[in-house]
Every structure is written in structure tokens, then in C-alpha cells.
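Trainee: sequence-free structure coming up:
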């Protein structure tokens, strides 16, 4: 059992002990078996407290303009239960169960406002019971939300919102993968690595063991350059392992962060020693172009990232401000994680996730006037991984976000106690001129020098 597995098991045992008021012993063996199964390995299985309901997800996609998200207090009689046990639950779903008050409140709200419950689950971290409803009456969704906002039983009432990843395919620059006689070692084409001095930074840190949650589409966990890098895989939208492995955007983001070339062939990630938690919360669009997520799938992925003790959470996506997601991101920040989010093309820093205080906003270097708070990183013609063991060039702030997350992993491998504020200060201290592009960009060596005394000469200076 690796470090992540032990962390998962330990955290769940603590929750069980608090719930039952005793230390786990032999009489709990039947409860522990499904827990160990849920924590072991990187199998593509539903997380322990969430049941994937494809029918409910299809309803949300087909009738999204009538869907709302509501949270109510989860009262003290609610008891967390291990996956696979039969105590209570939401319609028999495995995981945490809510009793009495929370369920009664949700049922009463459905009756009072002519709502149909689509799905519901307790968010233990926020001490709430979360439900997705479809508005079935004659009133508009906005009218119902306005009434719910004034209902003392309700903590959050919001639309079920949509979010999109921020990337596009781009043509290969001069000296591409099709160059005659090319030997398959593509590092010379990774201009972004040179811009941020990542190869020089690797003399100090490779991000060894740092857990980076990639909340995105699926990831090709079998890609040779990700061998041994993906330690956890969860799917919140489809339960289709084959499709998970064919998803393009998550594979590309994971490659920028943690690719580790096999036998000297392939590309190098910013933090090739990092551990990737591949959390699929987004559907890949037709032909691999564009991906979208919603409030529910992102919330579920964030909860699992928190419970898996992710040290870095990469959100290469953007959408409208979202109260539920903002609360979960804030919880993760309060408990030591660093969250990196993508700036949308219009530069709106009120959007989710960059609008949440303390989230590190990342954008493409050289995009013009941007707020001084934004960390700029490479994002044009980024050579990265694609499914099926392949490679391609892509562009967008999705990949700027991944570059920044990789540098954060380098920092945390040197000093795991850094919080998001100190990480951000180090990133700002490391801003410099990119060696390949000549644009102002974050510099991995400069950031490492800001937190340690290790010598990290930039590649250009070392030559």
C-alpha cells in the first residue's frame, strides 16, 4: 500500500472512529473490507461516498436550464458510513448516509416549491446535504431560486452551471514531430520548459511524491509517459474506462504536469516525480474538441481531491461564479492545498475558479494587459501527450495552468509546509523573461530560489 493508499485508509478510519465512538477492532472487520478495496490501487471505480447515476447525469445534460442545486444543514444525527455498508443512505447508494432532518428538509423543499429530486448526496466537509432538483412547476428557475434564497432552511440555492476547459489544437511550429530522422526524444520541442527553466529546476526538485489532482476529463493512464504517475483515477460522469483513457484534454494537462519519458523517448513534465490524481468531472466534446462540466460533477471531484489529501488542485477550466464550488475550494485552501485555475479568454477574474480568493490565476504569457495578480506561463504551441501513446501541440490557458501547477509541485517537494499564500509569493518572485519566447513568464528556478538556498542557475546561465 503506497502513501496515498495509507492516507486514504487512515482518514476513513478516523471518520469511522468518530462516528462510532470507538477504535476499529475485529468486530469492524466486515466494514473495513470495502474500505480497503476503495483505497487500494488506482482502479477506475466510483469514489466511496458517491454513486454514479448515468440516468441522472443525462437528465442534467438534457434539461440543464431547469436544474438547480440546493444545500441544507446536515444535522448532528447524520453519521458517516463506509462504502459498501447498508446503513441508511440515499436510495441505497454506497457511502455516507444522512438521516432525519436533512432528508426531511429536502423532501419538504421539493413539495413546497414543486421540485423533483434528481440526485442528492451529503458533503461531509461542508456539513451539508446537497440536492439537485428539476424545477417542474410553471415558475421560471430564477423565480424559484429567488424564493429559495429567502427560505431559512436553505444554505445555498443556485443554478446547476456549466464550465468549459480552455484549450485548442495548434499547428506544430518549425521543427515539428515529422522532422526527418527525429529520434523520438521531444524535449527540444518543449519550448515552454525552456521558458520556465524547468530542466535546471530539476536539479533541485522534480516534485517527487507531491499529489496533484487534475480535475478535468479522463486521462490516458496507459500512456507510456505517464507510467507510474497516475495513482488514483475516478470517473464522475460516465463509468466508462475505455472512454476515460481516450479523453484528450485531461491527458494533455497531466502530461504538462508530470510526463516522465520512458527509455529516454517522449516529453518531460514540469514535475516528473509528481503523483497524478485523475478525477474526471468533464465530458469530452465531439471529436475531442472542447470539454464541459457542471456544478455537481466538479463538486464531487473536489470532495474526492480533498479526501485524498491532494496538495495541488489543477482546474484548467472556467465558468460563472459558483457558491457551492467556491465553498469547496475555500475548504481545500483552508486545509493546506494550493489551487491553480485558468483565466478565461476574456480575462474575467470574477469567473470560477480564479474568482475565489487565494486561487492562483494562470494565463498565457504574452496575452497583453492582465491584472498584476495573474501568473503568466507558456500556453502557445505546447507539446504534450494525447491518448494512445501519442503527442501533439495544443494552446490555451489550460496549459498555462498546468505549467504553474507543475512548478507548485516542485516547490512543495522541497517544502511541504508551504501554504497557498507562500507558494504564490514564490511564484511572483520567480517572474522573468522566457528564454525561448522572450515574454515575461513564471520561472521555476526563481520560485525555488525564493523558498530555499539551493543553487538553481537558469539553463541559459549554465551554458
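Mentor: Received it, and whenever you're ready, just let me know what you need. Because the structure is a prediction, the values reported are computed rather than measured.

Trainee: CA atoms for contacts and neighbours, from now on please.
Mentor: OK.

Trainee: test my guess that residue 319 contacts residue 292.
Mentor: No: look at residue 319 against residue 292 with C-alpha atoms under 8 Å: they stay out of range, at 9.7 Å.

Trainee: what residues do these two have in common as contacts?
Mentor: Taking C-alpha atoms under 8 Å, 6 or more residues apart in numbering as the contact rule, residue 319 and residue 292 both touch 162-164.

Trainee: neighbour count winner among residue 319 and residue 292?
Mentor: residue 319 (24 against 19; other C-alpha atoms under 10 Å).

Trainee: ok, and the closest non-adjacent residue to the more buried one?
Mentor: Excluding the flanking residues, the one nearest residue 319 by C-alpha to C-alpha, 6 or more residues apart in numbering is residue 163, at 4.5 Å.

Trainee: alright, now check it against this:
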């Protein structure tokens, strides 16, 4: 696949220790974006990370994480006991060109940890609902929801669970009405249905792509663990991703959650260029600017940062 083997300069733009492990950055085409945008102003963009918290003092995250809230214990303690939130935070906002660790998509963006996932990796839907309303009240610009629940019919749900699902739908609608852009992971069970809330038409659903060897050639291909369905899904790197982890370490990880982090970082740049950008316009730009991966299985849209930014800059200049 010629596109994957194109000449790139991404590794020459950063001095981070593990830069050669960052294949995801290479493939999302972000070189021109980094050059076009005033990254110092990214600090004005706030990402609400609804997850397991974030290790704010990690060497590659400190300074890019601000105070959030713990909805499990109703406190300001958003330390990460599980690791998932710190994984995703690194993909979005790890500091680049600091000579250590990795580089995130959008170094400088402010991550607000909204902790709903406990040390065992479990979350309560109503804590997620509360986190979304907190984001609305505290002027968050983007919400990353790298989690989901399996979609089942209303007849199979008990009344309490159905009420909680409906409450989450309402909260998401309120957030979108307030110009918050919501990105969510499609799920990792290889099912024919997308996890909720990524399954909502209003939400930007993200799937995972990996680099696979086929007939002695390396190509980008949809991950086998992806959930899929009739809804449009934008794809991003989600296999063998090296990122930040708890206890000031790094780890390889995978999943549609991680892929959602790449999309969230790109959306942060989109919000930087157009602070009034809404959910509908963001989705339109993302899919219109996507690179279509075509292989022996199917065609899928893969996120392309530079295409999005160039399109937005042209639109801005022509206004």
C-alpha cells in the first residue's frame, strides 16, 4: 500500500525518546497541522476526559492536566488507579520535544480528568451523566468518552438501567447543544453493533486500525476486535500504541479507546481554528477529509489531520 510507505518527516519533528515507536502519529498526517497552528494557544482548548482519572504528575503529562473531579468519591482526587485514562491522555496530550517518552497529538491542550472508572475498570452510568453535566457547567470544549456499554433492546433492559441509558442520552444532547464535541469508542468485542453512546448518530464514533503484514507488504487494516454497524465510523490508530501509563511509566496498548484519543487530539486543533465549531460540522469535516483505506476486505475512512486543517484554513481565508 503506497500511502503507508510515503516519505514522512514526523520523526524529524520531535526529539522524544520513543519517537520511532509512534507509528500512529506518522499515519494520521499531522506534520502540516503542527506547522500551521499556534500550539501555544492550544492551552485555551479544554478536553474533558471521562475515564479512570489521569496521573497528572507523569513526566510526559505534567502541565497539560488541570483540576477535574472524582464522581466516584465526590472529591477532587482524580489520580488514576487503573491506567486507562493515563493511556488515553498520553495519546491526546503527551508533551512533545521534551527529550523523554512520547509525543501526543495535541501537546498543550488542557486535559480535565473526570473520574468515573474505578480501580477495577468499572463505571456507573449515572457517574458518566454527572460528569457530562459538570463538563457543560465548566465550559469544556470536547468530551472524550473512551468507554461504552453493549447495546441491547429496551425489552431486555430492566427499568432502572433503561432510565440510566435515557439519562445519558439526554446529557449528551445537552452537551452537544452547548457546542461540546463528543468522541466515543465503538467497542472492542468484534460485534455487529456499536457500543452506546458511540452508537448515537450525534456522537463521533471511532474504530481502530492496525498495521498488518499481508503478502510481505505492510498495510493499514481494520482491527479484528472492532465493533461495527450501520453507523459511520471514523478510524484511527489503535493497535500496538505506545503511550503514558501510571507510576510514571509507558506501555503498549490497543483498542478503540486509544483510537478515540487520536481523533480527540485532532478535534482539539479543529476547535483552536474555529472555537464555534459544533458537532455536526466537526463530523462533516472529519469524514469529508478522511483518507479511504482500500484493501482486500473493505473500504474504511481513516482520520487525516492535515486534510482537515487545510480545508478549515481555506474556508477561514475565503470568508
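Mentor: Received it, and whenever you're ready, just let me know what you need. Because the structure is predicted, anything quoted here is derived from the model rather than measured.

Trainee: where does the TM-score land?
Mentor: Aligned and superposed, the two chains score 0.76 in TM-score terms (TM-score structural alignment, normalised by the length of the second structure); 265 aligned residues with a C-alpha RMSD of 2.6 Å.

Trainee: which bit of the second structure covers the helix or strand hosting the residue nearest to residue 319 of the first structure?
Mentor: With secondary structure defined by DSSP states H and E, residue 163 of the first structure is part of strand 162-165. The counterpart of strand 162-165 of the first structure in the second structure, using TM-score structural alignment, is absent.

Trainee: number of nearby residues for residue 136 of the second structure?
Mentor: 23.

Trainee: so it, which state does it fall into?
Mentor: Counting by DSSP: H, G, I helix; E, B strand; the rest coil, the backbone at residue 136 of the second structure sits in helix.

Trainee: and it? What does it align with in the first structure?
Mentor: Residue 136 of the second structure maps onto residue 306 in the first structure, by TM-score structural alignment.

Trainee: so its match sits against residue 332, correct?
Mentor: Yes: contact criterion C-alpha under 8 Å: residue 306 of the first structure and residue 332 qualify, at 6.1 Å.

Trainee: what residue is smack in the middle of the second structure?
Mentor: residue 261 (2.3 Å; C-alpha atoms, centre = their mean).

Trainee: what does it correspond to in the first structure?
Mentor: By TM-score structural alignment, residue 261 of the second structure lines up with residue 402 in the first structure.

Trainee: swap in residue 85 of the second structure?
Mentor: Checking TM-score structural alignment: residue 85 of the second structure goes with residue 250.

Trainee: quick one: contacts for the match of residue 261 of the second structure?
Mentor: Residue 402 of the first structure makes contacts with 253-254, 256-257, 314, 316, as judged by C-alpha under 8 Å, 6+ apart.

Trainee: residue boundaries of the helices in the stretch 201-350 of the first structure?
Mentor: 241-246, 248-258, 295-307, 323-334 (DSSP state H, counting those that start in this stretch).

Trainee: would you reformat the ones you listed as a markdown table and include distance to residue 215 of the first structure?
Mentor: Listed next are those as a markdown table, based on distance: least, C-alpha to C-alpha, whole Å:
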| stretch | distance to residue 215 of the first structure |
| --- | --- |
| helix 241-246 | 13 |
| helix 248-258 | 8 |
| helix 295-307 | 7 |
| helix 323-334 | 12 |
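
Trainee: and residue 18 of the first structure, which of these is closest to it?
Mentor: Minimum separation from residue 18 of the first structure across the helices of the stretch 201-350 of the first structure (C-alpha to C-alpha) falls at helix 295-307, 15.9 Å.

Trainee: gap between that closest one and the chain center?
Mentor: Mean-position distance between helix 295-307 of the first structure and its chain equals 8 Å (C-alpha atoms, centre = their mean, to the nearest Å).

Trainee: residues in contact with it?
Mentor: With C-alpha under 8 Å, 6+ apart as the contact definition, helix 295-307 of the first structure has outside contacts at 8, 11, 47, 50, 69, 123, 125, 132, 160-163, 213, 215, 236-237, 277, 279-282, 313, 322, 324-325, 328-329, 332.

Trainee: report the buried residues of that helix.
Mentor: Going by neighbour count (16 or more other C-alpha atoms under 10 Å), the buried part of helix 295-307 of the first structure is 295-306.

Trainee: what's the average distance of it to the second structure?
Mentor: By mean C-alpha distance after the TM-score superposition for the first structure, the fitted helix 295-307 of the first structure averages 1.2 Å away from its aligned residues in the second structure.

Trainee: out of the contacts of residue 402 of the first structure, who has the most neighbours?
Mentor: Top of these by neighbour number is residue 254, holding 35 neighbours under the definition other C-alpha under 10 Å.

Trainee: quote the end-to-end distance of stretch 73-84 of the second structure.
Mentor: Start to finish, the residues bounding stretch 73-84 of the second structure are 18 Å apart (C-alpha to C-alpha, to the nearest Å).

Trainee: check stretch 284-292 of the second structure too.
Mentor: End-to-end for stretch 284-292 of the second structure, by C-alpha to C-alpha: 15 Å.

Trainee: in it, which residues are buried?
Mentor: Burial within stretch 284-292 of the second structure, assessed by neighbour count using 16+ other C-alpha under 10 Å, is assigned to 285-287, 289-291.

Trainee: and the contacts of it?
Mentor: The contact list for stretch 284-292 of the second structure (C-alpha under 8 Å, 6+ apart) reads 234, 299-304, 307-308, 311.

Trainee: are any of those residues buried, and which?
Mentor: Buried residues within the contacts of stretch 284-292 of the second structure, counting neighbours by 16+ other C-alpha under 10 Å: 234, 300-304, 307-308.
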